[in-house]
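Chemist: I would like the atomic coordinates for the input below:
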Amino acid sequence: MEQDIFHMSLLDIAEKIHRQEISSVEVTLGLIQRIEQLDTKLLSYVNVLKKQALDAAQQADLEISQGNIRSPIHGVPLALKDLFDMKDVPTTNGMTLDPVIPTSNATVVNKLLDAGAIILGKLKLTEAAFSDPHPNIPVPLNPWGKHLWVGSSSNGSAVALAAGLCFGSLGTDTGGSIRFPCAANNLTGIKPTWGCVSRAGVFEFAGSLDHVGPMARNVADAAILLQLIAGQDPNDVTTFEQVVPNYLEEMTKGIKGLSIGIDYDFILGKADADTQRVIRQVIETLKSLGAELIEIDMPDTTPAAINWAPLCAVETAVVHEQSFKQFKDQYSPSFSKFIEMGQNLLATEYLKLIQFRRDFKRKITAVFDQVDLLLMPVSAFSASLTDLSEKFSEDKDLFEGIVRYTTSFNLTGHPTITLPGGFTKVGTPIGFQFVAPHFQETLLVRAGGDFQKATNWHTVQPPMSDL
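Modeler: Now for the predicted structure:
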């Protein structure tokens, strides 16, 4: 099988499968063999579901041959961050505790299975989706360079996708965990509006901050995945009743005429030289596409970066209340410290944080009275080294620089799309993001789709030469 096939877009490989130019079984088996060949070094998978995936692929081929194509992704192998429940499949949540054996599927897993997707396996993540990996669990390697940061908790999802070991994946984002891995691995990812996608059957890090979203190679692939998993769910009372748009159709409307807010000092003032250069190039591309660029003043996000951690820690402490009492010795020192911060926070302090969050959300929401979208970097730092970024939960200045553009939109629940925007001078990826009003993911795919029509950054594949 041609190696290029493994780096095709999800929708392109789907078209080949649906035309019966290649079978789902052939593609799935080829991926399994590729995982066996490459993932001993990359370490992106926790569990490859060989028999289950091949059985599902065989069923998909049969249905497709009979003209029963369930969805645009029928027969395509995807993979899941290992905190999504799959019935009878062990779920590690990135921890050293005994795996959980779910008795049912997460809602989003059921939606993918109903669409005829092939679930190839479960993917690595940091400890319980925290910023740092457990020291006893090997971290996936960035295929762009083994000494580069691979991104935070959805790291296995990004590595498998970038290395051609699946055609799409699902991740979660509590403070940047879809956006950082996508930026670090030259991928596209959508963090939807909080409440747009069900979290039922998804292990919580901090429920009011957790967002479930797709990770893909381009906007169209991410859009179709979002369309399939979005929508109200009776098993998740935090989901909102919203009509799920046809995102691929909305993409055709393009970016022309959309107003994009830019606070130049905010997005460039603390960014390193490579990030500044890429963001300026992105701005010029947006101008050429007919977007209306409007200078704005962003609310101060420094308190948001500071307050995100204790807010998150309180919710995390509740999630781990029982297991932390029983198995504290199996928690890493950094994650233990984080949980203890949540346990020790006074009720009065927590109430002040809740009040801050409410007021901050109102301020960010008000910005969209002026513009359709916001333009942001993903991080102030490009191509962070692994040994540097593994310290960011302990280094306040480093932490603020990394989460400066991400945690705010977890606190407010606004949707974002992360896109490849260019490369450092040494050839490693830099991503950027658009932010939209609540439940306006259509604006994200319109802007992102046109940007990717005008550029080819997202088509560049990692060299994987120094692994």
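Chemist: please count neighbours and contacts with C-alpha atoms only from this point.
Modeler: Fine.
Chemist: off-centre distance for the helix or strand containing Lys287?
Modeler: Assigned by DSSP states H and E, Lys287 falls within helix 273-288. The gap between where helix 273-288 is centred and where its chain is centred comes out at 23 Å by C-alpha atoms, centre = their mean, to the nearest Å.
Chemist: and for comparison, fold this next one:
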Amino acid sequence: MTADTTGLAFLGLMEVGAMIRDRAVTSREVVEAQLRRIAALDKELKSYVLVLEASARAQADEADREIAEGRYRGPLHGVPIAVKDLFWLKGEPTAAGTTVHRAFVPDEDATVVRRLREAGAVLIGKTQLSEGAYSDHHPSVTPPRNPWNGDCWPGISSSGSGVATAAGLCYGALASDTGGSIRWPSAANGVTGLKPSWGRISRHGSFALAPSLDHVGAMARSTVDAAALLAAIAGSDPRDPTALLDPVPDYSASAGIGGQGLRIGIDPAWNGADVDPQTQAALAAALAVFADLGAEIVEVRFPDVTRIVADWVPNCAVEAAVAHEASFAAHRDQYGAVLAGVIEAGQNLSGTDYQKILLRRAAFRGEVDALFSSIDLLLTPVQPFAPLTLKKVATLGEQPELITMLQRYTCPFDMSGHPTLTLPGGFSDAGMPIGLQLVAGHLKEATLVRGGAAFQAATFWHHRHPGI
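Modeler: Okay, the predicted model is just below:
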């Protein structure tokens, strides 16, 4: 008997995973429903660069066989998950949003992809991203469209992952964040984005933008779903010596603790500086929710971010110049103007200026570490204004003032390496999602999961989805 799959698209990852485990629906039925939805919607949304129809069906059939035989692998078993086209997928093109790498076909999976396979996830496709995971899509690429409103920005660089997750075209997606690339698409598309501590997840088998800033993470429609993805892909990796050796906690256990006793830090001056009233109202409402949950609200003074935000661009530029050294020298003409300009700026920065940036960055991380001696979580905006229109960001890479404003609450935590969680926190007057950010101490992802799950248990923002 075939199950009714009409209402599956916007179920949570954990929810549909439990249905597959209990054989209320098969993985193959879920995958077929997803493929039909992708075929119907993604011609307009452009979230996928590659849909893996045949292999997804084969993976689903294998998952159903294993589950029927009692070989259940965990909450991701049989669940369709998307992969940002930054991560290697054996035998499939991996272009990283570029034309220069469009013929690259890796002969192995990225570590995070291999771990998803080991968890039994069904890899349904590869999602689009901006060129090289920087600020603008390559001129030859049609950017993904925001499913809430096609005239609004879908965020960068993990734009396809955010759109696909929000539109019900997957149950979660791999993403990455160098300056805000998990948080902006999560906020813009109304989904939950988890950027763990730098080094919590292996980067082996992923194209680099700026290795010391690049964070691998996940997007889903709830904190508990994002935590399930994190649990599957986190941990040490001999193929990536920068992956941390610390054991991976049981994040699911943290999700049920609640908010009682959490110390939530808030810097009213920083959070209010040139932040629009709608975002400020969402922050105030979130604080009220946490207070009702029994959290302690603590006023703090966050370190001045002016210098560290200004330092992000040259820091990223130098590392991007190294990451693209060989391909840029041989194929300069295949690069878009924005990414090419960043690489050239990195090539021209002096060693002494770069060393000054590194020293300031180390000091800033120390200041942020010290802050978390008195609080458990910090609450901030994701960006200082309600979602942007495409017209406003048409040439984002050529608008340094806009980039600086956008990065005020995001890139400091890539520079410091601290983990963050982006949560849907309300809607603008125009009906667009507003995202909020929780930040935790180094390797305190479990605390993020605790706070985010408690907030979402008391609110409904993450249950809303675009009417498509």
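Chemist: so where is the helix holding Lys287 of structure 1 in structure 2?
Modeler: The alignment of helix 273-288 of structure 1 onto structure 2 (TM-score structural alignment) covers residues 277-292.
Chemist: also stretch 236-252 of structure 1?
Modeler: Aligned using TM-score structural alignment, stretch 236-252 of structure 1 spans residues 240-256 in structure 2.
Chemist: for structure 2, longest helix please?
Modeler: helix 351-371 (DSSP state H).
Chemist: what stretch of structure 1 does that helix fall on?
Modeler: So helix 351-371 of structure 2 sits over residues 347-367 in structure 1, by TM-score structural alignment.
Chemist: contact partners for Ala121 of structure 2?
Modeler: 76-81 (C-alpha atoms under 8 Å, 6 or more residues apart in numbering).
Chemist: show me what it aligns to in structure 1.
Modeler: With TM-score structural alignment as the criterion, Ala121 of structure 2 pairs with Ala117.
Chemist: now swap in Ser157 of structure 2 and tell me
Modeler: In structure 1, Ser157 of structure 2 lands on Ser153 (TM-score structural alignment).
Chemist: right, and its match touches Thr126 too?
Modeler: Yes. Taking contacts as C-alpha atoms under 8 Å, Ser153 of structure 1 lies within contact range of Thr126: 4.6 Å.
Chemist: joint contacts of the two?
Modeler: Joint contacts of Ser153 of structure 1 and Thr126 (C-alpha under 8 Å, 6+ apart) are 132-133.
Chemist: I'd like the distance between Thr6 of structure 2 and Gly12 of structure 2.
Modeler: For Thr6 of structure 2, the distance to Gly12 of structure 2 equals 15 Å [C-alpha to C-alpha, to the nearest Å].
Chemist: so these two - more neighbours on which side?
Modeler: Gly12 (20 against 8; other C-alpha atoms under 10 Å).
Chemist: was I right to think that one contacts Tyr171?
Modeler: Yes. Between Gly12 of structure 2 and Tyr171 there is a contact at 6.7 Å, judged by C-alpha under 8 Å.
Chemist: name the residues contacting each of those two.
Modeler: Arg221.
Chemist: hang on, the earlier thing: secondary structure class of the match of Ser157 of structure 2, three-state.
Modeler: Three-state assignment for Ser153 of structure 1 (DSSP: H, G, I helix; E, B strand; the rest coil): coil.
Chemist: Arg36 of structure 2 too?
Modeler: helix.
Chemist: cool, Ala386 of structure 2 as well?
Modeler: coil.
Chemist: same thing with Gln37 of structure 1?
Modeler: helix.
Chemist: how many other residues sit next to the alignment partner in structure 2 of Asp61 of structure 1?
Modeler: When structure 2 is aligned by TM-score structural alignment, Asp61 of structure 1 is paired with Asp64. Using other C-alpha under 10 Å, Asp64 of structure 2 is surrounded by 23 other residues.
Chemist: whatever helix or strand Asp64 of structure 2 lives in vs structure 1, average distance?
Modeler: Element membership for Asp64 of structure 2, per DSSP H and E: helix 53-68. Superposed on structure 1, helix 53-68 of structure 2 shows a mean distance to its aligned partners of 0.7 Å (mean C-alpha distance after the TM-score superposition for structure 1).
Chemist: so stretch 435-446 of structure 2 corresponds to what in structure 1?
Modeler: Under the alignment (TM-score structural alignment), stretch 435-446 of structure 2 falls on residues 431-442 in structure 1.
Chemist: which SS class is Met171 of structure 1?
Modeler: Just to correct that, residue 171 of structure 1 is Gly rather than Met. Relying on three-state DSSP, one would call Gly171 of structure 1 strand.
Chemist: kindly report the same for Leu78 of structure 1.
Modeler: strand.
Chemist: check contacts around the residue mapped onto it from structure 2.
Modeler: Aligned against structure 2 by TM-score structural alignment, Leu78 of structure 1 finds its counterpart in Ile81. Counting by C-alpha under 8 Å, 6+ apart, Ile81 of structure 2 touches 121-125, 170-174.
Chemist: pretty sure Ala223 of structure 1 belongs to a strand, no?
Modeler: No. Using three-state DSSP, the assignment for Ala223 of structure 1 is helix, not a strand.
Chemist: just tell me what it corresponds to in structure 2.
Modeler: Using TM-score structural alignment, Ala223 of structure 1 sits opposite Ala227 in structure 2.
Chemist: what does Thr412 of structure 1 give?
Modeler: Under TM-score structural alignment, Thr412 of structure 1 pairs with Ser416 in structure 2.
Chemist: so what's the residue lying farthest from the centre of structure 1 up against?
Modeler: Most distant residue from the mean C-alpha position of structure 1: Gln66, 34.9 Å away (C-alpha atoms, centre = their mean). Neighbour list for Gln66 of structure 1: empty [criterion: C-alpha under 8 Å, 6+ apart].
Chemist: now with 10 Å, please.
Modeler: Ala60 (C-alpha atoms under 10 Å, 6 or more residues apart in numbering).
Chemist: now it: how far from Gln20 of structure 1?
Modeler: Taking C-alpha to C-alpha, one finds Gln66 of structure 1 at 11 Å from Gln20 of structure 1.
Chemist: structure 2: strands as residue ranges?
Modeler: 48-51, 80-84, 122-127, 173-177, 192-195, 215-220, 263-266, 296-299, 377-381, 420-427, 433-440 (DSSP state E).
Chemist: what is the corresponding segment of structure 1 for the fourth one?
Modeler: Residues 169-173 of structure 1 are where strand 173-177 of structure 2 aligns, taking TM-score structural alignment as the criterion.
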